[in-house]
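Asker: Next one to model:
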Amino acid sequence: MTELWEGYIWPGAIIIAQILAIVLPILVAVAYLTYAERKVIGAMQLRRGPNVVGPFGLLQPLADGAKLFLKETVIPTGASRAVFVLAPMLTFILALIGWAVIPFNEGWVLADINVGVLYLFAVSSLGVYGIIMAGWGSNSKYAFLGGMRSSAQMVSYEVSIGLIIISVLLTAGTLNLSAIVEAQREGLWYFIPHFPMFILFFISALAETNRHPFDLPEAEAELVSGYNVEYSSMTFALFFLGEYANMILMSGMVTILFLGGWLAPFEVAPFTWVPGVVWFALKVALCLFVFIWARAAFPRYRYDQLMRLGWKVFLPFSGIWVVLTAGFLLFTDQLPK
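Answerer: Predicted coordinates:
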C-alpha cells in the first residue's frame, strides 16, 4: 500500500492540485474579463457599464453565469446531438489545456517540455474543429456559413502566426517557452528587434480569436450570430468562456514571445522586488486591455478585406522577415547550431 501511495496516488494528487491551481484562477479571470470589458468599453463610450448587481457591479459575472446555467438547453430537432453538444466542450477544453506549457514564473510551469511552442501551435490549430462541428452539427445554413467563415479566417491567420513564431525561435534558438523568456533576459525583449512581427502577431491574435475588428463569424446583420446561433444556456456559455480563455492564452503567448514573460522591465530595484508572476499577470492584462480597446475603437472589416490582409500582406511580410532574420543571424554568426 505504501508503494502504491508513493508511486501513483501521491504524484497523481500533486498533478491534480497543480492543474486546479492553474484552471481555477483562469476561470475567475475569464469571468471578470467579461466584466472588465463591459466597464472599459462603457467608459470609452461615456456609459457606466454594469453597476447594479453587487458593489460597482462586481457580482454581474456571477449573475450572468447563474442565468445561463439555469436556462434550458435547447437542441434543434434536426441537429446531430452528439456533435452539437461536443463542439462547445471541445472549444472550451482546448482553451484550457494550452496553459499546460505556459510558464508563469521561473520554474512555475506544469509541463516544461522542449517543444512547448509546437504544443501551443497544435492546440490553437485544433480550435478550428470546435467551430466546424458547431456549424455542421446545428443543421442550420446560417450556423454552417458562420462556421466555414470562421474556420477559413482562423486557418488563414495561423499561417502568418507560424512564420512570426519561427522568427522568434531562430533568435532564441529553442522551442522551450521558459528558455525563450530566459533568452530575453540576456538581451533585448523581442518586441524591440522584432517590432513589426510583434504588431503582426497581435493583429493575427485578434483574428485568431474572432475578436473585433475581425469578429466576422459573429456578424449579427447577415449571419444572425454565426456558428453559435442555435446554442443556448450552458452550451452557449462554453463558447463564450472559450473565446475569452483564448484571449487570455494568446495574451500569454504575446507576453512570453515578445514581452519578456515574467521578467521585470529593468533589472534594478524596486522592479526586482515585484514577483515574476505579478509582472507576467500585468503584461497579460495590458494585452487584454488592447484587445478591449480595439473592440471599442475600430469598425468591423469586410470579409474580403480580412482575407486580403492575411494572405497578401501578413503572409508575404512575415515570410520575408523570417529570411531577413535568418540572414542577419547567419551573417553575425549567431544562428543556433
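
Asker: CA only for contacts and neighbour counts going forward, please
Answerer: Fine.

Asker: Run through who's touching stretch 55-68.
Answerer: Stretch 55-68 is contacted by residues 31-32, 34-35, 50-54, 232-234, 237 when judged by C-alpha atoms under 8 Å, 6 or more residues apart in numbering.

Asker: PyMOL command to pick out the buried ones of those residues?
Answerer: In PyMOL, a selection of the buried entries from those looks like this (16 or more other C-alpha atoms under 10 Å):
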select buried, resi 31+32+34+35+50+232+233+234+237
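
Asker: Verify the contact between Phe202 and Gly252 for me.
Answerer: No. In this structure, Phe202 is not within contact of Gly252 by C-alpha atoms under 8 Å, at 11.3 Å.

Asker: Report all helices and strands that the helix ranked longest in the chain contacts.
Answerer: Criterion DSSP state H: the longest helix present in the chain is helix 10-44. Contact partners of helix 10-44 among helices and strands, from 3 or more C-alpha pairs under 8 Å, 6 or more residues apart in numbering; DSSP states H and E: helix 60-70, helix 233-258, helix 276-297.

Asker: What are the buried residues along the longest one?
Answerer: By neighbour count, with 16+ other C-alpha under 10 Å as the criterion, the buried positions of helix 233-258 are 233-258.

Asker: Repeat that for the first one.
Answerer: By neighbour count, and taking 16+ other C-alpha under 10 Å as the criterion, the buried residues in helix 60-70 are Gln60, Pro61, Leu62, Leu68, Phe69.

Asker: just stretch 68-87 next, same as before
Answerer: Leu68, Phe69, Ile75, Ala79, Ser80, Val83, Phe84, Val85, Ala87.

Asker: compare with the first, here's sequence two:
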Amino acid sequence: MTDLSLFGHDPWWLVLAKSLAIFVFLMMTLVFAVLAERKIVARMAMRVGPNRVGPKGALQSVADGVKMALKEDIVPTGVDRPVYVLAPILAATPALMAFAVIPMGPAVSILGHRTALQLTDFPVAVLYVLALASIGVYGIVLAGWASRSTYPLLGGLRSTAQVISYEIPMALSFAAVFLVAGTMSTSGIVAAQDGHWYIFVLLPSFVIYLVSMVGETNRAPFDLPEAEGELVGGFHTEYSSLKFAMFMLAEYVNMVTVSALATTLFLGGWHAPWPLSIWAGANSGWLPLLWFVAKVWGFLFVFIWLRGTLPRLRYDQFMNLGWKILIPASLVWVMIVAAVRAARNAGYGIGWIALVIGGAVVGLALLALLVKTLRPTESPEPDAPFDPMAGGFPVPPLPWQKEHSDA
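Answerer: Modelled structure (predicted):
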C-alpha cells in the first residue's frame, strides 16, 4: 500500500502557504512561458521577437497582462450573461486545482514541521486530475454556447468532440501506469520509479499520452476549437479584457499541469536523472524541486516546438488519429501490460524486459501508423477526373481541376 501518512496533518498556515506557493509558481511559469514561446517561435521563423519592453523584451508578458486588464470589457448584445461570465471562470479554476496533487519534491522540514513538497495526495489522485480536465472543457463549451454566435458555437462543439476523443487514450495510458506501479496515488507512482522511469518500461503509453496532452490542451497542431482560418477566433471570439485573459491563463496553466503529470507518471517525478541520481544527496532536501521544474520546462519546450513546426491538422485527420490509431493502440498495449502483470503475480519469471520489447514493437507500429495518417496525399494527375472525396474528405477543386470538369 502507498504510504500517505505525510498528508492530512499539516497545520492550516502550512496548507495556506503551500497553496499560495503553487499559485505563484503557476503564475510565474505562465509569464515566462508566454515570453519564451514568443522568443522561440520568433527564432525558429528567423525573426527578433519581443525586444522593446524591458531588457531584450523581458517584460513583454507583464505589459500584455496590464494591457488585457485595462482594455474595455465588451459584452455583446444577446449573450446569455450568467453563463457568459461563468465560462472563463469554469475554464481557469480546474486548471489551477489540478496541481494540488502533483508531487514537486520529497519530504522536507519547514519551520520544524516535516511535510512533503505536495499540497495533498490520496489513493485516486490521478483520477482527480483527469476529472478536473474533463470539467475544464465545460468552460469552452459554455463560452461557445453563451456567446450566441455561429463561430464560437462551432468552436465549442469541436472542443467537445476533441476532449471526448483524446481523454480516452489518455486514460488508457494512465491505466498502464497504474498496472505497473500498483497505485493511483501520485506520490506512490513517483516512489515506484526510484530505480527506473516508466518512459522506458511503458514507452507506448508515454507516446500516446504525449499526443493526447497536446490535443487535450487545444494546442497547435490540434488547436481546432480556436482555428482562426475558419472560426475567426473560435470559442473565445466574443470575449475581451480579463475574460479573454482567463481563457489564456487556463490554456497555459493546463500546459503546465499536463507537463507536470507527464513528469510524474513517466519521468520519475522529482527524482534526479542519471548519472546525477548516483549521488545520494540528489534526491533529498530541496534540490529535487530543481529536477522537477527542469523536466516540466522540457515538456513546455516541446509544446512551443510543435507550434512553430507543424501546420494545423485537418479535422478529419485529427479525429482519425484519435479514434483509429490512439485508442486501438492504447487498448492493445494495456492488454499486453495486464498480461505481463498477471503473469508476474502468478509467479512466472517474466521480467519487465518483456514490456520493453513489447513496447518497442507497439511503438514502432504506432509510429508507422502516425506517419501514414499524417503524410500528405499525393496530387492526382492533371488529366485525371476530379473526385472531391478522393482523400476521404470533401474538398473544392483546384483551378485546373475545375476547368477539366467543366470541359
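
Asker: circling back: pick the one among the contacts of stretch 55-68 of the first structure closest to Pro316 of the first structure.
Answerer: Compare each of these with Pro316 of the first structure using C-alpha to C-alpha and the shortest gap goes to Thr34, at 35.1 Å.

Asker: can you tell me what part of the second structure stretch 130-142 of the first structure aligns to?
Answerer: Using TM-score structural alignment, the residues of the second structure aligned to stretch 130-142 of the first structure are 139-151.

Asker: Distance from the chain centre to that stretch, please.
Answerer: Distance of stretch 139-151 of the second structure from the chain centroid (C-alpha atoms, centre = their mean, to the nearest Å) equals 22 Å.

Asker: Then stretch 259-274 of the first structure?
Answerer: 24 Å.

Asker: which stretches of the second structure form strands?
Answerer: 107-110, 113-116 (DSSP state E).

Asker: what does the first one contact?
Answerer: Yep, that's strand 107-110 of the second structure we're talking about. Arg114, Thr115, Ala116, Leu117, Gly285, Trp286.

Asker: Narrow the residues you listed to those that are buried.
Answerer: Thr115, Ala116, Leu117, Trp286.

Asker: between those residues, which is nearest Lys324 of the second structure?
Answerer: Scanning these for proximity to Lys324 of the second structure, where the rule is C-alpha to C-alpha, the winner is Leu117, at 40.0 Å.

Asker: which residue sits closest to the closest one, ignoring its sequence neighbours?
Answerer: Gly105 (4.8 Å; C-alpha to C-alpha, 6 or more residues apart in numbering).

Asker: So what's the residue count around the equivalent of that neighbour over in the first structure?
Answerer: In the first structure, the residue paired with Gly105 of the second structure according to TM-score structural alignment is Asn105. Other residues near Asn105 of the first structure come to 18 when the count uses other C-alpha atoms under 10 Å.

Asker: Please tell me I have it right and Asn105 of the first structure contacts Trp262.
Answerer: Yes. Using C-alpha under 8 Å, Asn105 of the first structure is in contact with Trp262, at 5.5 Å.

Asker: Show me whatever sits in contact with both of the two.
Answerer: With C-alpha under 8 Å, 6+ apart as the test, Asn105 of the first structure and Trp262 both reach Gly276, Val277, Phe280.

Asker: roughly how far apart are the second one and Ala179 of the first structure?
Answerer: What it means is Val277 of the first structure. 16 Å (C-alpha to C-alpha, to the nearest Å).

Asker: got it, and Leu33 of the first structure?
Answerer: Counting by C-alpha to C-alpha, the gap from Leu33 of the first structure to Ala179 of the first structure is 29 Å.

Asker: Of the two, give the one with the bigger neighbour count.
Answerer: Leu33 (22 against 18).

Asker: What sits closest to the more buried one if chain neighbours are left out?
Answerer: Using C-alpha to C-alpha, 6+ apart, the closest residue to Leu33 of the first structure is Tyr244 (7.4 Å).

Asker: Tell me the counterpart of that neighbour in the second structure.
Answerer: Per TM-score structural alignment, Tyr244 of the first structure is aligned with Tyr252.

Asker: Surely that match is in contact with Met28?
Answerer: No. Applying C-alpha under 8 Å as the test, Tyr252 of the second structure and Met28 come out as separate, 11.1 Å apart.

Asker: and the counterpart of Glu218 of the first structure in the second structure, what does it touch?
Answerer: Residue pairing (TM-score structural alignment): Glu218 of the first structure is matched to Glu226 of the second structure. Counting by C-alpha under 8 Å, 6+ apart, Glu226 of the second structure makes contact with Gly155, Val232, Gly233, Gly234, Phe235, His236.

Asker: could I get the residues you listed as a markdown table with distance to Gly215 of the second structure?
Answerer: Listed next are the contacts of Glu226 of the second structure as a markdown table, based on distance: C-alpha to C-alpha, whole Å:
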| residue | distance to Gly215 of the second structure |
| --- | --- |
| Gly155 | 14 |
| Val232 | 20 |
| Gly233 | 17 |
| Gly234 | 15 |
| Phe235 | 16 |
| His236 | 18 |
